[in-house]
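# predicted model and sequence follow; I will ask about them next.
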Amino acid sequence: MRDFQLQGRSAVFAENGLCATSHPLAAGAAIDILKRGGNAMDAALAGAVLLGICEPQMTGIGGDCFLLYTRPGSDDVLALNGSGRAPAAANAAHLRDQGLDIVPPGSPHAVTIPCAMDAFCHLAETEGKLGLDVILEPAIHYAEAGVPVAPRVAFDWANDAATLQGTARQDYLFDGQPPRVGQMFRSPGQAEVLRRVARHGRDAFYTGEVADDMLAALQQQGGVHQAEDFADAACSTETPVSGSYQGMELVEHPPNGQGATAILMLNILKHFDIAGMDPFGAQRVHIEAEAAKLAYDARNRFIADPDHMSHLQHMLAPETAAKLAALINPGRAMAAAAPLSEAVHKDTVYITVVDKDRMAVSLIYSIFRGFGTGIASEKFGILLQNRGSGFTLEAGHPNELGGNKRPMHTIIPGMLRQDGKVVMPFGVMGGAYQPNGHARFMSNLTDFDMDIQAAMNAPRAFSDKGVLKVERGYSDKVRQQLADLGHRVEIPPTAIGGSQAIRIRSDGVLEGASDPRKDGCALGY
């Protein structure tokens, strides 16, 4: 039990249903949907779409999503890939010929076809109970009436405002400035798009006036997107991947997501006595940072569109982890692995819902960098993601930009099973940090027996492009010890990621937690 004289927050306990996410209005909307007879999928979709209005710098209908979920009474975890493909005419050689060595994140070349809306419509029809019109009601209402800008949202908005270009500056700035805390943000154009989708389904987004509006914004800047690219957008069902750590099974979304990286990292950490270390000491940070360098190097080499990669089983194999663990020197930091292949930013939202029938949904949804490309459609104000900057321009690489390919994605939903039973949907936001975050969260739970709220509150560190970012929650003594081990240590200007989780307890009660690094909360009934 936490010390109630110290700063912190308690987990939330409920019996009938629970939602945890990064904004209170979205959590409240999800619980309202459950009370109206919706299931966990209805609630998660309603909350997710609303998050695009509450946190427009993080996500929106111009983005992508991934889901893991269960059906009532089942412990089988299902995966849905709601990530979009590059337009058919995309060509890495064309960009290389322009002297580019990365896909420019603020250009139309970085825009893959947004697929979250197709995924949401598909899931509302196949897994939900209430229908799109009810699910989209909260987002339509708040897009029209407005949302007061929350503190963390205002902080991120100011940091990312320079990304906005053209008409996006009219839609997402206030007299040319980011909003103040409490200022009302409205998006009537998006409200109209959602009304059309509620009436006519996914085709209202991917064909006709809405699609034409997105196409015009892209083509005006030199994008090679065509109407057929939007019309053909489609989510897909996938088979999850999994690994075990300290008696717990970690279930991850398969590539093109980076979930296999978390499994590889935990497999490396198995070769060290993490539980025997100080949970907030330098030795644990050091070993974890070294494991991350190796796991992320494998990610950068191998993870891509599954139709173009062949080393997934190699990444998941125990012998691969054993060989990598042998490279770690407990007394000295290794040189940084190759730079991450995507432009690292930490702009994602996550929502998890469990209902009275114990259907569990783990949903992550993003436009990638803050405000995506910064390009918005003129009529409806739809911000377009820059997931295409997750491609590499290296010729012959499995993740090389190409027509109709999906890029390597940073967003990963998680699910934990124990003794074959699903016990926790969870997610850790934070761009490239997410696999490291999954491994750290799971280690906090199993190696140090933390409750889920304490496991989120705990300070974080992340080895990122040759810099070991160490949050202020660690002491100066720990930072000095890490520097003495050879790490280049910095305190990051922004908190590392965010997280949400719901534990399905053996006594039938639900326990929800929400990361204090965000504005959100867990709510139940």
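Thanks, I have it. All values reported here derive from a predicted model rather than from experimental measurement.
# contacts and neighbour counts: CA atoms only from here.
Will do.
# okay, and Tyr50 sits in which element?
Check again: residue 50 is Leu, not Tyr. Assessed by DSSP states H and E, Leu50 sits inside helix 40-54.
# let me see the contact set for the closest residue in space to Ser244 that isn't next to it in sequence.
Leaving aside its chain neighbours, Ser244 sits nearest to Leu250 (5.9 Å; criterion: Cα to Cα, 6 or more residues apart in numbering). Neighbour list for Leu250: 242-244, 263, 414-417 [criterion: Cα atoms under 8 Å, 6 or more residues apart in numbering].
# next one: Pro435
Shown in contact with Pro435 (Cα under 8 Å, 6+ apart): 258-259, 261-262, 265, 412.
# next: Ala40.
Counted by Cα under 8 Å, 6+ apart, Ala40 has contacts 34, 128, 353-355, 359-361.
# narrow those residues to those in helices?
Per DSSP state H, helices hold the following members of these: Leu34.
# let's check: the centremost residue of the protein is which one?
Ile411 (3.5 Å; Cα atoms, centre = their mean).
# for it, helix, strand, or coil?
Secondary structure of Ile411, reduced to three states by DSSP: H, G, I helix; E, B strand; the rest coil: coil.
# quick one: it from Tyr433, how far?
As defined by Cα to Cα, to the nearest Å, Ile411 lies at a distance of 10 Å from Tyr433.
# okay, now Phe272: neighbour count?
Applying other Cα atoms under 10 Å, we find 15 residues neighbouring Phe272.
# and here is the other one:
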Amino acid sequence: YSLGPNSQGLATLQQLNIMERFDIRAMGFQSAAAIHHGAEAKRLAFEDRARYYADPSFYDVPADWLISKDYAAERARLIRPDSILQTVFAGKAPTRGDTTYFTTADKDGMMVSIIQSNYRGMGSGLAPDGLGFMLQNRGEMFALTDGHPNVYAPAKRPFQTIIPGFAVKDGAPWLSFGVMGGDMQPQGQAQIISNMVDFDLSLQEAGDSPRWRHGGGSEPTGEVTPGTGLLHLESGVPAATRKALVDLGWTIGESDGSFGGYQAIERWPGRYAAATEMRKDGVALAY
């Protein structure tokens, strides 16, 4: 489960739906094939993010279609195992009328997933007199192109990136988690789920595992970066995997520290597991 528009939560679900069409487990943990298919799923999902995610009070976001299994199958058919998609576009919808994350759970099985951000550093830099907090400036994420679903309008909420994550297994609450970091959030969430489901990693191992982050493509602000973008890999990704990704045509970016921040609680029968991020400040506490 994730948040719908005007947030970017659908991107996690879209990525996972596309990845589900492939046998990621058989490709191998931290293999070039697994990263390649995950990154291509991200590129496809983010084109839809740029095209369709906006305030549903002002725009009829085709959310059900975007997260449908049929649409995921259609998008997955675009991915080639031996080459990069040189151009990616948003799907054609059918016509119709600085972040802080934490999660907590109690003895009764209640789990809460929360994320908060002022956006650009200190937000707007303005603080209401006597209240002690900064106002956010997420209005920066509006598009200024006439006709764009996310174009600025009075009383309209801009596209925004903050998405607390929650997952169920067999219909029961399973995972309350988040990965901080702007565009990294849905990419990181999809990798966490894949690490646990496809590769049987534990809650902490899923977060400690080396991550990838793809940058480039279209943005909900209307900006477009041409080409196939940069695939950033953490230093722990094997050298053989890096070479194989280059051979597939990926341009590898620096390991620049922009791989998010992860916190999670996993529910087991009668108990919990908790995990925290090794990349930045974080703590897992039991009481």
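The structure has been received and is ready for your questions. Bear in mind that the values here come from a model prediction, so they are computed numbers and not experimental data.
# for the longest strand seen in the first structure, give me every contacting residue.
Scanning the first structure for the strand with the most residues, using DSSP state E, yields strand 421-429. The contact list for strand 421-429 of the first structure (Cα under 8 Å, 6+ apart) reads 75, 346-352, 360-364, 411-417, 434, 437-438, 497-505.
# make sure Tyr119 of the second structure is indeed in a helix.
No - Tyr119 of the second structure is assigned coil when assessed by three-state DSSP, not a helix.
# show me what contacts it?
Applying Cα under 8 Å, 6+ apart to Tyr119 of the second structure gives the contacts 98-99, 136-138.
# next step: those restricted to helices.
Per DSSP H, those never map to helices.
# wait, Glu471 of the first structure touches Asn457, no?
No - Glu471 of the first structure is beyond contact range of Asn457, at 11.5 Å (criterion: Cα atoms under 8 Å).
# returning to that earlier point: just the buried ones among the contacts of strand 421-429 of the first structure, please.
Buried members of the contacts of strand 421-429 of the first structure, counted by 16 or more other Cα atoms under 10 Å: 75, 346-352, 360-364, 411-417, 434, 437-438, 497-504.
# ok, back up a step: whichever helix or strand comes after the helix holding Leu50 of the first structure maps to which residues in the second structure?
Proceeding N to C from helix 40-54 of the first structure, the next assigned helix or strand is strand 64-69, under DSSP H and E. When the second structure is aligned by TM-score structural alignment, strand 64-69 of the first structure has no counterpart there.
# now the counterpart of Gly431 of the first structure in the second structure. Nearest residue, chain neighbours left out?
Counting by TM-score structural alignment, Gly431 of the first structure corresponds to Gly182 in the second structure. Leaving aside its chain neighbours, Gly182 of the second structure sits nearest to Thr161 (5.7 Å; criterion: Cα to Cα, 6+ apart).
# who touches the equivalent of Arg505 of the first structure over in the second structure in this structure?
Aligning on TM-score structural alignment places Arg505 of the first structure opposite Trp268 in the second structure. Listed by Cα under 8 Å, 6+ apart, the contact set of Trp268 of the second structure reads Trp174.
# how much space between Trp268 of the second structure and Thr251 of the second structure?
Trp268 of the second structure sits 41 Å away from Thr251 of the second structure, going by Cα to Cα.
# do I have it right that Ala461 of the first structure meets Leu468?
Yes - using Cα under 8 Å, Ala461 of the first structure and Leu468 qualify as a contacting pair, with a distance of 6.8 Å.
# okay, and the common contacts of these two?
Contacts common to Ala461 of the first structure and Leu468, judged by Cα under 8 Å, 6+ apart, are Ala289.
# tell me the spacing between the equivalent of Gln204 of the second structure over in the first structure and Met442 of the first structure.
When the first structure is aligned by TM-score structural alignment, the residue opposite Gln204 of the second structure is Gln453. Taking Cα to Cα as the measure, Gln453 of the first structure falls 12 Å from Met442 of the first structure.
# repeat that for Ile452 of the first structure.
The value you get for Ile452 of the first structure to Met442 of the first structure, if Cα to Cα is used, is 9 Å.
# before we move on, what about Asp519 of the first structure?
Taking Cα to Cα, one finds Asp519 of the first structure at 23 Å from Met442 of the first structure.
# comparing these two, which residue is more hemmed in?
Neighbours around Asp519 of the first structure and Met442, counted as other Cα under 10 Å, are more numerous at Met442. The numbers are 24 against 16.
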